[in-house]
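**Student:** generate a structure from the sequence data that follows.
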Amino acid sequence: MLRPEDWDRWYDVLLRAFGGVAESAEERGLWRRITPCERSIGAWDGEELVGTAGAFDFRLTVPGGASVPTAGVTMVSVSATHRRRGLLTSMMRRQLDDLRAWGGPLAALTASEPMIYGRFGYAAATFGLHAEIDTSRVRLSVPAGTDGVRLRYVDPRAALDTCEEVYAGTVAGRPGLLARRPGWEGLGLVDAEAEQDGASPVHCVLAEREGRVTGFARYRVRPQYTDTGHNGQVLLQDLAGLDPVSEAALWRFLFGIDLTTSLKVRGRPLDEAWQYQVSDVRRCELKVRDQLYVRLVDVGAALQARTYQAPVDVVLEVEDAFCPWNSGRWRLSGDPKGAVCERTADPADLALSVRELGAAYLGGVSLAALGAGGRVRELREGALASAAVGFGSPVAPWLPHGF
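**Tutor:** Predicted coordinates:
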C-alpha cells in the first residue's frame, strides 16, 4: 500500500515514465487529493521506487442502468531501467488479488498501449468518436423545441456544482458512464498552459428550460487568422444534456461561434445525435478510437449485475489464465428484468476467454463479431446469435473522461 508521505515520489516516477513533462501545481494538487493511497501500490528496488499502480473507487453504469462497483485502474508505470523483470505482471497480480478480496466484480482502465493489458484479461469495451467539423460549410438541422432552450455564459468555476448535477443526471442512461466521487468535478477545469496550446481558457455555457439547467458545454477557442479572414477553431471539452433539445441547442451554439470555422471534438459517444443532424457528414472527418478496457474480476457477479435486452439462457465455458477462479462453466440466464449467473456442470454452449466477456460486457462489442473473428467458439448451434442479441445495448457505451 502506498504511504501518503511517499505520494510525491511515487507520482514523480509515474510522470517520468510518461515523458517527464511537469504539471501545473493545480493539476498535481488535484491528482494528489483524489489518489486513493490505500488502493495504490509501489514497486521498490531497495530504496528506489521503480513502479506504480493505483485503483480509483468508481461505480460504472452497465446495461439496464445499474451502477456497479468498479476499480478504475490507473497510474500504472514501470521505470525504463527496470523493464522486462516481471514488475508489471507482479503489480497486476497483486492488484487483481486485492480487488477480489475487496469484493468488486469489475476492473477497468484506459490503456496507453492497447497490447499491454490483454494478457491480464482486459479488452476494449467502449469506443469514442473523434471529429473535426468544417462549420463554415456544415449546417445542423435541430429537432423541434430547440429554440425554446435558453443559453447563457457562466463562470466555469462558479458553475462547477451545477454542471456536476447535470452530469450526474445522465449517468444512469448510458453504459460506461462513471458515477464520480467528490473531487472529480474539478478535472475539467485544470487549465495548464501546456493544454492550451494557443487556445483560450475554458468557457462554459449552460442550457436552461423552464428555469431549470438541463445541459452544459465547456470549450476553448483557438483564434487563427489568414489573409482571407478569421478561421478560429472551437475545441470541445465537455458537453452533457438531460434531453435531446438541450443537447441540440448546445451543439448549434458551438457550430455558430463567431470568427471560427471548425469544431474539434474528441471521444464522444458513437451514437451521438449530432451526426444525424449535420448537412454533410464527410466534412466532419469522423474517426473512432478505443476508450475503456474492461476486466471481469468475478465473472458470476459481473454477469449477474447487468440486464439483457433479449432473453438469454446460455452455458459459457470461460478461460481465465490470470484469474483462474473465473475459469470453468457458468450458466447465465437473463432478460431485461434481471439475471442469474451460477456455476454449472451442464454442457457448454459457447467457449470464450474472459477478454471476450470484457469486450462484450457493456453491449458495445458484438459477441457475434467476436465469433466471426475466431474469439468465441459456438458449441451449440444458434447459441451465439441468441447471446449476441441479449448482450447488446440500445445505447452505445461511452467513457466521458480518462482517469
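**Student:** from here on, just use CA atoms for contacts and neighbour counts.
**Tutor:** Noted.
**Student:** packing partners of the helix ranked longest in the chain?
**Tutor:** Assignment by DSSP state H gives helix 87-102 as the longest helix of the chain. Contacts defined by 3 or more CA pairs under 8 Å, 6 or more residues apart in numbering; DSSP states H and E place helix 87-102 against strand 41-45, strand 48-61, strand 67-78.
**Student:** helices and strands around the first one, which ones?
**Tutor:** Counting by 3+ CA pairs under 8 Å, 6+ apart, the packing neighbours recorded for strand 41-45 are strand 48-61, helix 87-102.
**Student:** roughly how far is the longest one from the heart of the chain?
**Tutor:** Taking the mean of its C-alpha atoms, helix 87-102 sits 21 Å from the chain's own mean (CA atoms, centre = their mean, to the nearest Å).
**Student:** could you point out which element follows it?
**Tutor:** strand 106-110 (DSSP states H and E).
**Student:** what's that next one packed up against?
**Tutor:** strand 67-78, strand 292-296.
**Student:** let's see it at 10 Å
**Tutor:** strand 48-61, strand 67-78, helix 87-102, strand 123-124, strand 292-296, helix 299-305, helix 354-360 (3 or more CA pairs under 10 Å, 6 or more residues apart in numbering; DSSP states H and E).
**Student:** quick one: closest of the ones you listed to Val376.
**Tutor:** Val376 sits nearest to helix 354-360 of all those, at 7.4 Å, using CA to CA.
**Student:** show the subsequent helix or strand relative to the closest one.
**Tutor:** Downstream of helix 354-360, the next assigned helix or strand under DSSP H and E is helix 367-372.
**Student:** this one as well, want them side by side:
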Amino acid sequence: MALETRVLQADEWDVWFDHLELAFGGVPESPEERELYKSLTETERSLGVWDGETCVGSAGAFSFRLSVPGGALVPAGGVTMVGVSPTHRRQGVLTSLMRRQLDDIRAGGEPLAVLTASDPAIYGRFGYGTAAYSVSVDIDTTRVRLSVPPGTDGVRLRLVDPQKALGDCERVYAALVAGRPGMPARQPGWELHALLDPPSRREGASALKCVVAEGADGEVVGYVRYHVKPDWEQTGSDGKVQVRDLDALDPAAYAALWRYVFGIDLAWRVRAYGRPVDDPVLHLVSDVRRTQVRQRDALHLRLVDLPAALEARGYGAPLDVVFEVEDRFCPWNAGRWRLTATAGGGASCTRTDAPAELELSVGELGSAYLGGVALTSLAAAGRVRELRAGALAEVSRALAGDVAPWLSHGF
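**Tutor:** Below you'll find the model as predicted:
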C-alpha cells in the first residue's frame, strides 16, 4: 500500500502522538505533558504519514517569532514532533516530510526554520546549521563562593506560588527577548510550558518552586524557578538544587537570585541546564574550575527565504559582499547574492552577476546567522571559502553579535 502524507486532523492527534512516542523509544509522556502539547499543537501545520490506518511518520511546526541581532522578532517555523516509525526508516519518509514542511514554511512567509535536534547529525543534510549552544553548570557550593555587585543587598526576594507569579515572570521574560538573539517571544499558551511539572519527572525532587526579586519600587525585576532534591549520606545532608529558569533585568537582581539558590539549607550542589554560553554566573563564581561547565548544541537554524532573512537582522559593521551559496534542498536560495548593510541600520540582499567573494553553503549561513558562530571559525574547518582577500574577516565581523544567542526553552 502506498504511503499517504496529509495534514493532521484534530481527531487524529492521539494516534499521531502515540506514533511519536513509539519513534522516541515507546516511553509514554506524562498526562500533564501530553495535554499541554495537545493544546499547543497547530494541527494545520502538522503532517502525518500514513500506511493504511497506521501513522508511520510525523512532523509539526509552531508559529514562533524569534529574536535576531538588532532586536527584530522574525517569523520562524519551530520544527517539532519529527519522527519515523522503526518499521519505515530508510524509505524516504523523513526526506518527504522535510521537503513538504520547508515548502509550507516558505509559502507561509516565514524566512526561518528552527529546531532542537534529538540527533544533530540528521538535519545538516536538510540545510540546518547549529546557530546557538548552551551550557550546563554543576557547582559545589561548599567550595565556590559568589562575588556580587553593589546593590545586591537591596534586592528583596519573595517565595511565591509559581502559578500566581506567572504574569510577573512573563513580563521579565518579555523584556529580555529583544536583547538576546535566539529567544522566542512567548506565543499564547507557551507561558504554561515553563510551569510544566509532572511528578513523574521529578525523580525525588520537590515540586516546582519560585522566588521573585523586587526592586526598590516593588516591581518584579527577576525570578528563579527551581526544584530541591533532598538527599542524605552518613556524613549528613547531600541535597541538590536544580535551577529550571533564572532571569533578571539587572545585575543586582541576577546576583541576588543566584546567591539565594547557593544558600538553600541542606543543599550543597546547584545544577542548571540550558544556560547561555556567556552566562554571567561564570564571572560571579570564585572558582570556575569547580563550576563544572559542559557545552552542547541547542538551536539549529535554516534560512528558508535567504534574502528576507538576511535583511531582517542587524549588522555590527558596514558590509558589501557577494556570496556564492550552495543550497541543494531549497534551490531557490542557491546562487550568487550581494549583501549590503550599514552598522546598526538596514540591509539589502539581492541577486547579482558580480564575482563571488565568499563561497559557502546555506548551513554555514544558518550557523552564523544569530551571531554566535564566527564564519572565520567555520572557514578554519574548511567549510567556508574566501575568494577575495579580506572578505571573510569583513563578513564575520559584521555578523558577530554583542551577546551569545540562546534558546531559552525547548519545543
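**Student:** any chance of the helices and strands packed on strand 41-45 of structure 1 in a markdown table, plus distance to Ser136 of structure 1 and mean neighbour count?
**Tutor:** Converted to a markdown table, these look like this (distance: least, CA to CA, whole Å; neighbours: other CA atoms under 10 Å):
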| stretch | distance to Ser136 of structure 1 | mean neighbour count |
| --- | --- | --- |
| strand 48-61 | 37 | 22 |
| helix 87-102 | 48 | 16 |
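**Student:** which one of these lies nearest to Asp227 of structure 1?
**Tutor:** Per CA to CA, nearest to Asp227 of structure 1 of these: strand 48-61, 49.3 Å.
**Student:** which residue numbers in structure 2 go with that closest one?
**Tutor:** Mapping strand 48-61 of structure 1 onto structure 2 (TM-score structural alignment) gives residues 54-67.
**Student:** what's the spacing between the residue located most distally from the centre of structure 1 and Pro336 of structure 1?
**Tutor:** Using CA atoms, centre = their mean, the residue of structure 1 lying farthest from its centre is Asp227. It sits 41.0 Å away. Asp227 of structure 1 is 59 Å from Pro336 of structure 1, where distance means CA to CA, to the nearest Å.
**Student:** still on that earlier bit, take the helices and strands packed on strand 41-45 of structure 1 and lay them out in a markdown table including distance to Val365 of structure 1.
**Tutor:** Below are these laid out as a markdown table (distance: least, CA to CA, whole Å):
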| stretch | distance to Val365 of structure 1 |
| --- | --- |
| strand 48-61 | 16 |
| helix 87-102 | 24 |
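**Student:** and the ones you listed: which comes nearest Thr110 of structure 1?
**Tutor:** strand 48-61 (11.9 Å).
**Student:** helices or strands up against that closest one?
**Tutor:** helix 7-17, strand 41-45, strand 67-78, helix 87-102, strand 106-110, strand 178-179.
**Student:** I'd like those as a markdown table, with distance to Arg28 of structure 1 appended.
**Tutor:** Below are these laid out as a markdown table (distance: least, CA to CA, whole Å):
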| stretch | distance to Arg28 of structure 1 |
| --- | --- |
| helix 7-17 | 9 |
| strand 41-45 | 18 |
| strand 67-78 | 13 |
| helix 87-102 | 24 |
| strand 106-110 | 19 |
| strand 178-179 | 22 |
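**Student:** which of these sits closest to Gly358 of structure 1?
**Tutor:** Nearest of these (CA to CA): strand 106-110, 9.1 Å.
**Student:** ok, Ala387 of structure 1 - contacts?
**Tutor:** Listed by CA atoms under 10 Å, 6 or more residues apart in numbering, the contact set of Ala387 of structure 1 reads Tyr308, Ala310, Pro311, Val312, Asp313, Val314, Leu332, Asp349, Leu350, Ser366, Leu367, Ala368.
**Student:** hang on, the first one packs against Gly338?
**Tutor:** Yes: contact between Tyr308 of structure 1 and Gly338 holds when scored by CA atoms under 10 Å: they sit 7.3 Å apart.
**Student:** so between those two, which is more surrounded?
**Tutor:** It is Tyr308, of Tyr308 of structure 1 and Gly338, that has more neighbours when counted by other CA atoms under 10 Å, with 25 against 15.
**Student:** and the more buried one, what helix or strand is that in?
**Tutor:** Using DSSP H and E, Tyr308 of structure 1 falls within no helix or strand.
**Student:** that one matches what in structure 2?
**Tutor:** Under the alignment (TM-score structural alignment), Tyr308 of structure 1 pairs with Tyr315 in structure 2.
**Student:** hang on, isn't that match packed against Ala400?
**Tutor:** Yes: look at Tyr315 of structure 2 against Ala400 with CA under 10 Å: they come within range, at 7.6 Å.
**Student:** what do these two both touch?
**Tutor:** With CA under 10 Å, 6+ apart as the test, Tyr315 of structure 2 and Ala400 both reach Pro69, Gly371.
**Student:** one step back: for Gly70 of structure 2, see how far away the match of Tyr308 of structure 1 is.
**Tutor:** 7 Å.
**Student:** same deal with Gly401 of structure 2?
**Tutor:** 9 Å.
**Student:** cool, and Leu375 of structure 2?
**Tutor:** Distance from Leu375 of structure 2 to Gly70 of structure 2, by CA to CA: 19 Å.
**Student:** so between these two, which is more surrounded?
**Tutor:** Ranked by neighbour count (other CA under 10 Å), Leu375 of structure 2 and Gly70 place Leu375 first, with 27 against 22.
**Student:** what does that one align to in structure 1?
**Tutor:** Per TM-score structural alignment, Leu375 of structure 2 is aligned with Leu367.
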